[in-house]
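Participant: Quick check, what structure comes out for this input:
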Amino acid sequence: MMVNSNGQELLAWLDVETTGLQAKRDALLEVGVTITDLQGVERESCSWTIHHDRIPCTKDTVKAFGMHTANGLLEACFDDTRSVPLNMVERGLLDMLADQARHAVDGRLHPAGTNLQFDLDWLYAKFSPEGAARLESLLSYRRLDLTAFRLGGQARQLMTGVKSEAEHLPSTDHRVDTCLDRDLTEYRAWLGKGEE
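Facilitator: A predicted model of the protein is given here:
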């Protein structure tokens, strides 16, 4: 890949939905990504529901199963017309990131999202070794995690009594598109831009 030192600082907003907290044991159900510039202007967005023939349920995953039954995600994972194999998700995500990274400073995108390390750990664990290495090569070590914004807002509220922007956002249905939209709405509000 050719390095573009004159490119833009671009953010790769990532989100995953899973059946639990253990990437080595639990199932990855959905992956989403939205590419924006630093002002939150969207360049490209895509999401994938991962096909499963069988998903084991344990006492540790019951809550996630209930949530993803209610939001329709589990049903979609078993439907051949609404889900794709993990290797297609891997290829699609990496190709999209590589295409956008051509326009980024030094050919790397800044990962962004909520609880970002969780999402990245899942992708690194579930992708093939080659795919995980390619993903790492496309992403900067500099990250934007909205959890820091939210904790800062809580600290400010404790000190000043001023409510944080996150308190005014709608709750999520735990689907990647909704979570990414919520993250971007919050980020734009933090920038003072409102809705794009």
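
Participant: hey, let's count contacts and neighbours off CA atoms from now on
Facilitator: Noted.

Participant: Would you mark the buried spots in stretch 85-95?
Facilitator: For stretch 85-95, the neighbour count (16 or more other CA atoms under 10 Å) marks 86, 89, 90, 93, 94 as buried.

Participant: now the other sequence, so there's something to compare against:
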Amino acid sequence: MMTTSRDVLLWVDTETTAIRPEEGELLEIGMRVTDMTGNPLPGPEGRYSRVIHPTNGIRLTCGTMEPILGMHRDNGLIRESLLSGTGPDETAEDACQWIVDIQTKLDPDRLIIAGTNIQFDIDWITSKLPALADGLNSLTDYHRMDMTALRLALATLGPHQHEHTTHRVDDCLDRDTNEYQQTISILRHTKE
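Facilitator: Have a look, this model is predicted:
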């Protein structure tokens, strides 16, 4: 896949209360835009994040109570979601408008979705924010850039440390874009 300078990466991350959408709630969504080397594009409009208020509360199951809910209790996301999050419909509409604004401002040849295990995030968005999923399908390229694949490939070269996060979308997206830039640097170095 050949890239041009007019291609843009749309980094996406979600935070949830379960592994599968049918078992939990979507609590937070974040997006960033960078060029193909992972450099942020100028302006605060290149970043988007929203805490989502689950319309039917948060369901507890044996499989999610401690590992996932404990993590999001400790990082404050559950409290923030229940007290001040934006509803799913409003979040989907707002996020779609943000992507349209990015498309209009940047006019990229391709807007390529990127992230860690990105299909996980797409599945959650499709299930919980279907209007946003429609917007992503119509406004982005069909190619995906998955950090998991890059990390696995780098692991074949030797030990690769994966940076841990607070499991909030801004922190995870910072990690992803930083690791992506490091990966690009490694690839450039091996090419020389």
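
Participant: Quick one: mark the members of the buried residues of stretch 85-95 of structure 1 that sit in helices.
Facilitator: Among the buried residues of stretch 85-95 of structure 1, the members falling in helices (DSSP state H) are 86, 89, 90, 93, 94.

Participant: Surely residue 43 of structure 1 is in a helix?
Facilitator: No - per DSSP: H, G, I helix; E, B strand; the rest coil, residue 43 of structure 1 lies outside any helix segment and is strand.

Participant: how close does it get to residue 52 of structure 1?
Facilitator: 30 Å (CA to CA, to the nearest Å).

Participant: where along structure 1 do the helices fall?
Facilitator: Under DSSP H, structure 1 gives helices at 62-70, 73-77, 86-101, 116-126, 129-138, 146-160, 176-191.

Participant: Of those, which is nearest residue 34 of structure 1?
Facilitator: helix 176-191 (7.3 Å; CA to CA).

Participant: Once aligned, what mean separation remains between that closest one and structure 2?
Facilitator: In the superposition against structure 2, helix 176-191 of structure 1 averages 0.6 Å from its aligned positions (mean CA distance after the TM-score superposition for structure 1).

Participant: packing partners for that helix?
Facilitator: strand 10-18, strand 28-37 (3 or more CA pairs under 8 Å, 6 or more residues apart in numbering; DSSP states H and E).

Participant: Dump those into JSON lines; add distance to residue 80 of structure 1 and mean neighbour count as well.
Facilitator: Output for those, formatted as JSON lines (distance: least, CA to CA, whole Å; neighbours: other CA atoms under 10 Å):
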{"stretch": "strand 10-18", "distance to residue 80 of structure 1": "18", "mean neighbour count": "25"}
{"stretch": "strand 28-37", "distance to residue 80 of structure 1": "14", "mean neighbour count": "23"}
